[in-house]
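Student: how does the following fold in three dimensions:
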Amino acid sequence: MRWTIKPKPDSNKVSDLSKALGVDQIIASLLVQRGIETFKEAKHFFRPSLDDLYDPYLMKDMDKAVSRILKAISAEENILVYGDYDVDGTTSVALLSSFLKTLSPHIATYIPDRYAEGYGVSYQGIDYADDNNISLIIALDCGIKAVDKVAYANEKNIDFIICDHHRPGAIIPDAVAVLDPKQEDCSYPYKELCGCGVGFKLIQALAPHFKLTIQDLLPYLDLVATAIGADIVPITDENRVLAYHGLQVINTAPRMGFKAMLTQVKKEFLTITDVVFIIAPRINAAGRMKHGQHAVDLLTETDPAIALQYASEIELYNSDRKDADKTITQEALIQIETNKETDCFTTVVYQEDWHKGVIGIVASRLTETYYRPTLVFTKSGDKLAASARSVKGFDVYNALEACADHILQFGGHKYAAGLTLTEQQFPDFKQKFEEVVSSTIDKALLTPEVTIDMVIEPWQITDKLYRILSQFAPFGPGNMTPVFATESVKDTGYGKGVGEDGKHLKCKIEKNGTAIDAIGFNLGAKSNLIQNNNRFNIAYTIDENVWNGRKNLQLKLKDIKA
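Tutor: So this is what the prediction gives:
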């Protein structure tokens, strides 16, 4: 791994903040690195308040969206809440549909079939609306590029409201309202909302018309926090407020579907990481293995018995997903090694029988293994569909844009995207993608990087430090868990590989008379570096280990260097 130590922040700013807050230099430095330089900014950071949420009407077309929905409710029109089949899409649909159902009985939901319809707004979904006398479709987490589909709906006298957060194309669909803060002419102050976040801004704008306050909307924030975590959007600014309060809801008053999924989880407090690794994969599994509507049903169910039944079904889908993920990853690894493509700047693999629902997960696993922009293709009808994943610092969306002549359709973000093309296009696309990446990527990005906030000494690691660091949560892009480095430590003599095949490294590091436990997941192969009284450098986060009811601090090692 490349170790990159962040530049030291301005010492005067650190000193001033340290005095203003009554905290030590380590905490003050970490805050200044995050752009927090005053008492007021620190208060907003440590005590995220719902009062800090922006006025939803600052978003372009919000007034039009609210006006059209009020008209539909008043005229008792049928409304279809339409969303993508992933976590962001299904939570968005659950959020908006359950809110609108408190105002009108004429609300239906629609999640496209991943296999029959593919991503985003589909003609089949619009036909469903037409067949069921639906005159308004509200699309969430998709739709910003659905120019032809919205035109098709207009021909059938079906209005569209789009709530999206993906990058717009050159042409914006001719919808009644398009809510997307990434539109160039949208002056909304925060651009990084997820799809569910945009959906929440819509219900926040509707609420006063029904004498509802922000407190009445709190129960919906468990869905928003889950989408923020799963969609890997920055946990800064407004997202931090939404995630912070959403986690409080998950931990104190979760909806019935969450309770049902969490029956086996025995944790005092679920963090955003727990949401990403426990709740999100289960919600996703429905859309991956069966149908996304199952996730919406679970997330909107209020009967405990039915919710438990739905959750047990989703548990089975998740188990199937894990099996498929493991098998396909192994097949992809064999394909790469057999074709001797380990020296390329990209990883592009294809097998027609791979399960379309898990190719995104497989792409992530291959990126972890070879650390380069990765595409995993499978057959989807008469086309090929792929999931793309990238390495830190490289924009895979821009790379795909440069290959547009060899693609039928694509969309997504800097680090994750999806695309379709024909079988005939595949060879030329694969060659072009390799050319684009190899000529544009900074070669240093092909080595995983650990970014270190600062170098500290073991004696500085205290319970008080850990307690304050815990209040930096929720962690995520834009506010990552602080990473520290300590130089020239040694093992107290009992360090060893643990777990299956000694895969992980357990040791106790010591320097200048201070010793502290450490665990390094997947670092077992580096156990030779810590033997024979050798001195070594460590990069780590500070964690708390609970064993037999006792809590003690431990270091979670990210890397070791001789």
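Student: please make it C-alpha for all contacts and neighbour counts, starting now.
Tutor: Noted.
Student: spatially nearest residue to Tyr540, not counting backbone neighbours?
Tutor: Leu557 (4.3 Å; C-alpha to C-alpha, 6 or more residues apart in numbering).
Student: can you count the residues close to Val376?
Tutor: 28 (other C-alpha atoms under 10 Å).
Student: what's next to the helix or strand harbouring it, contact-wise?
Tutor: If you go by DSSP states H and E, Val376 is part of strand 374-380. If you take C-alpha atoms under 8 Å, 6 or more residues apart in numbering as the criterion, strand 374-380 is touched by 115, 346-356, 359-360, 362-364, 366-367, 384-390.
Student: out of those residues, which end up buried?
Tutor: 115, 346-350, 354-356, 359-360, 362-364, 366-367, 384-390 (16 or more other C-alpha atoms under 10 Å).
Student: of those residues, which belong to helices?
Tutor: Secondary structure from DSSP state H places 359-360, 362-364, 366-367 of the buried ones among the contacts of strand 374-380 in helices.
Student: quick one more, to check against the first:
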Amino acid sequence: MRWKQKPEPCPETVQHLMETLGVDAVIAGLLVQREIKTFEEAKKFFRPSLDDLHDPYLMKDMDKAVARIEKAIAAGERIMVFGDYDVDGTTAVSLVSSYLKTYYPDITTYIPDRYDEGYGVSFKGIDYADDNGISLIIALDCGIKSIEHVNYAKARNIDFIIGDHHRPGDELPDAAAVLDPKREDCHYPYDELCGCGIGFKLIQALGQNRGQGIEDLISYLDLAATAIAADIVPMTGENRIMAHFGLKVINDNPRPGIKALVHLLKKDTLDITDVVFIIAPRINAAGRIKHGNHAVELLTEFNFDQAQQFAAEIENYNSERKGLDKQITIEALLQIETNNEKERFSSVVYQEDWHKGVIGIVASRLTETYYRPTLVFTKSGEKYAASARSVKDFDVYNALEACSDYIVQFGGHKYAAGLTLLPEQYDGFKAKFEAVVADTIPEELRIPEISIDAQIELDAITPKFIRILNQFAPFGPLNMAPVFHTKNLYDTGYGKTMGEKDAHIRLYLKQQQQATPDGFAAIGFNLGAKIAQVKDRALFEGIYCIEENHFNNTTTLQLRLKDIR
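Tutor: Purely as a prediction, here's the structure:
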């Protein structure tokens, strides 16, 4: 691990925030690191407001999208809401379709089959629309590069509205409207929305057109928050506002489908981490193991008993997904070891019978193990399909672009992508990708980095400090949970390893020469091998996040250790 201290925040700005907000230097410094430098900015950060959501009509083509939908409704056209099979796509489809159905019945949904159709807009989906008299398709979380598909639909008198958040190509599809803040000619104030976020902006615009205010749409934010958490988009601006209020909906008044998932897990209060690791994988499991339609059924079902049945099915899919994920990861690691590829700059592995639904998860596991850009291939029809994952600050999308001579199709973003190629292209691609990564990845990016927000003493962790720290949530990219660094720590003698193969450690920490009489429980996942470093009250330094544990109506503090030395 590389320990990297963030740059010291401007002392004058820190002092200004200390005085105007009445906070200590550490809290003020954390705010400055997040580009919050004035009282007004701090107020917006600590008190997210739906009033700060932007006017949806600032988005290029939003007026065209609303006009086309209203025209379809007035004429009694059939409308299909189309979306990808992952969390972002299925939540976006659920959000827009359930909203439209509140005042127009002729709405159908379509999720492509991961194995039969693959990612994004499909010709099969358009044929389905054509066969069923559908004349308007609203595509969400996909479509920005679907030039041929949109032309194919147009030849059949089917219009498209595209709501996507991926990078456009050189040409935009010939659609009735293209909603994508990453369009070069779109000057919408915030361009980090996910696909479901674009969907929410669409219903916000439709609502305005029908005299509805934002308060009429709050119930849809549970879906938006789920997608924001799952799609790892920046937790800033509109994303943070929607996630904040969406979490309230999830905890206070969730839709039956989400309530059924949470009910199954017997967990009272969820934070954004729970959404990422509990709700999102289960929604994803439907598309990975069976079909994304099952997720949409769950998220749009308003009978709780029926929702519970859907949730139980999805729980079974998730259990199956876990087993496949574990087995394929073992096989992929063995392949790397057997082929003597541990010292490469990239990991590229293939086995024809690996389950296409979990290769993305396996790619993430391999990235964690070897910490390098990774692709996991499996056979998909006559082609090979892969999921790509990257390490911090390395753009895997650009690396794939440099290998385009060996690729049939690819798409994605900086840290995650998908691609297909022909079997005869595989060896050439593997060699080219390794060469590109070797030439472009800086040496420091080959070692995992932990970014430290601030160095503090344990006695700085007071009830007021925790109270303010909790208001930094929800956490996510560009607003991660603060990481602290403390020196001269020691375990009071209760330290032990735990978990399978003693992989983790649990300690009770105090700091040398500190006045605080009480220490803190601490847990370090995958730090079990370091137990020898903390024996016999040996002094060490640690980096950690501060967590609250809620159990049996009791709240206790815990330090989540990231590394010690």
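Student: re earlier: ok, average deviation of the strand holding Val376 of the first structure from the second structure?
Tutor: Aligned to the second structure and superposed, strand 374-380 of the first structure gives a mean residue distance of 0.3 Å (mean C-alpha distance after the TM-score superposition for the first structure).
Student: in that strand, what's buried?
Tutor: 374-380.
Student: now tabulate those residues in JSON lines and tack on distance to Glu238 of the first structure.
Tutor: Formatted as JSON lines, the buried residues of strand 374-380 of the first structure follow (distance: C-alpha to C-alpha, whole Å):
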{"residue": "Thr374", "distance to Glu238 of the first structure": "31"}
{"residue": "Leu375", "distance to Glu238 of the first structure": "32"}
{"residue": "Val376", "distance to Glu238 of the first structure": "34"}
{"residue": "Phe377", "distance to Glu238 of the first structure": "36"}
{"residue": "Thr378", "distance to Glu238 of the first structure": "37"}
{"residue": "Lys379", "distance to Glu238 of the first structure": "39"}
{"residue": "Ser380", "distance to Glu238 of the first structure": "38"}
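Student: ok so, going back, the residue nearest to Tyr540 of the first structure should be in a strand, yeah?
Tutor: Yes: Leu557 of the first structure: assigned to a strand according to DSSP: H, G, I helix; E, B strand; the rest coil.
Student: count of neighbours near the counterpart of it in the second structure?
Tutor: By TM-score structural alignment, Leu557 of the first structure lines up with Leu561 in the second structure. When neighbours are defined as other C-alpha under 10 Å, Leu561 of the second structure has 23 of them.
Student: how about the helix ranked longest in the first structure: buried residues?
Tutor: Counting residues, the longest helix found in the first structure (DSSP H) is helix 304-338. Within helix 304-338 of the first structure, the residues scored as buried using 16+ other C-alpha under 10 Å are 306-308, 310-311, 314-315, 317-318, 321, 324-325, 328-329, 332-333, 335.
Student: same question for stretch 248-265 of the first structure.
Tutor: 248-251, 254-262.
Student: of those, closest to Lys211 of the first structure?
Tutor: Nearest to Lys211 of the first structure among these: Val249, at 22.0 Å, using C-alpha to C-alpha.
Student: for the stretch 201-350 of the first structure, which segments count as strands?
Tutor: 347-350 (DSSP state E, counting those that start in this stretch).
Student: distance from the helix or strand that contains Gly199 of the second structure to the first structure after superposition?
Tutor: Under the criterion of DSSP H and E, Gly199 of the second structure resides in helix 195-209. When the first structure is superposed, helix 195-209 of the second structure averages 0.7 Å from its matched positions, counting by mean C-alpha distance after the TM-score superposition for the first structure.
Student: now do that helix: everything it contacts.
Tutor: 55-57, 62, 65-66, 88-89, 91-93, 95-96, 99, 140-142, 163-165, 179-180, 213-214, 217, 220-221, 223-224, 227-228, 239.
Student: mind giving me the PyMOL select for the residues you listed, buried ones only?
Tutor: The buried subset of the contacts of helix 195-209 of the second structure, as determined by 16+ other C-alpha under 10 Å, is captured in PyMOL by this line:
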select buried, resi 56+57+62+65+66+88+89+91+92+93+95+96+99+140+141+142+163+164+165+179+180+220+221+223+224+227+228+239
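Student: which ones among the contacts of helix 195-209 of the second structure lie within helices?
Tutor: Among these, DSSP H puts 62, 65-66, 88-89, 91-93, 95-96, 99, 221, 223-224, 227-228, 239 in helices.
Student: give the contact list for the match of Leu557 of the first structure.
Tutor: Contacts of Leu561 of the second structure by C-alpha under 8 Å, 6+ apart are 522-525, 542-545.
Student: now the first structure: which of these match?
Tutor: Contacts from the contacts of Leu561 of the second structure that recur in the first structure, judged by both residues aligned by TM-score structural alignment, their matches' C-alpha atoms under 8 Å, are 522-525, 542-545.
Student: which among these gets closest to Ala42 of the second structure?
Tutor: Cys545 (21.7 Å).
Student: residues contacting the closest one?
Tutor: 481-484, 559-562.
Student: for the closest residue to Arg389 of the first structure other than its chain neighbours, what are its contacts?
Tutor: Closest residue in space to Arg389 of the first structure, ignoring its immediate chain neighbours: Ala416 at 4.7 Å, by C-alpha to C-alpha, 6+ apart. With contact set as C-alpha under 8 Å, 6+ apart, Ala416 of the first structure has these partners: 387-390, 396-397.
Student: can you tell me what Ala416 of the first structure aligns to in the second structure?
Tutor: Match for Ala416 of the first structure (TM-score structural alignment): Ala416.
Student: which part of the first structure lines up with whichever helix or strand Ala72 of the second structure is part of?
Tutor: In this structure, Ala72 of the second structure sits in helix 62-75 according to DSSP H and E. Aligned by TM-score structural alignment, helix 62-75 of the second structure falls on residues 62-75 of the first structure.
Student: check the offset of the matching stretch from the chain's centre.
Tutor: Here the centre of stretch 62-75 of the first structure is set off from its chain's centre by 31 Å, with C-alpha atoms, centre = their mean, to the nearest Å.
Student: list the buried residues in that stretch.
Tutor: 62-66, 68-69, 72-73.
Student: now for those residues, which pair is the farthest apart?
Tutor: Met62 and Ile73 (16.6 Å).
Student: surely Ala417 of the second structure is in a helix?
Tutor: No: judged by three-state DSSP, Ala417 of the second structure forms no part of a helix; its state is strand.
Student: thinking again about what came up before, measure the match of Ala416 of the first structure to Arg183 of the second structure for me?
Tutor: Per C-alpha to C-alpha, to the nearest Å, Ala416 of the second structure is found 20 Å from Arg183 of the second structure.
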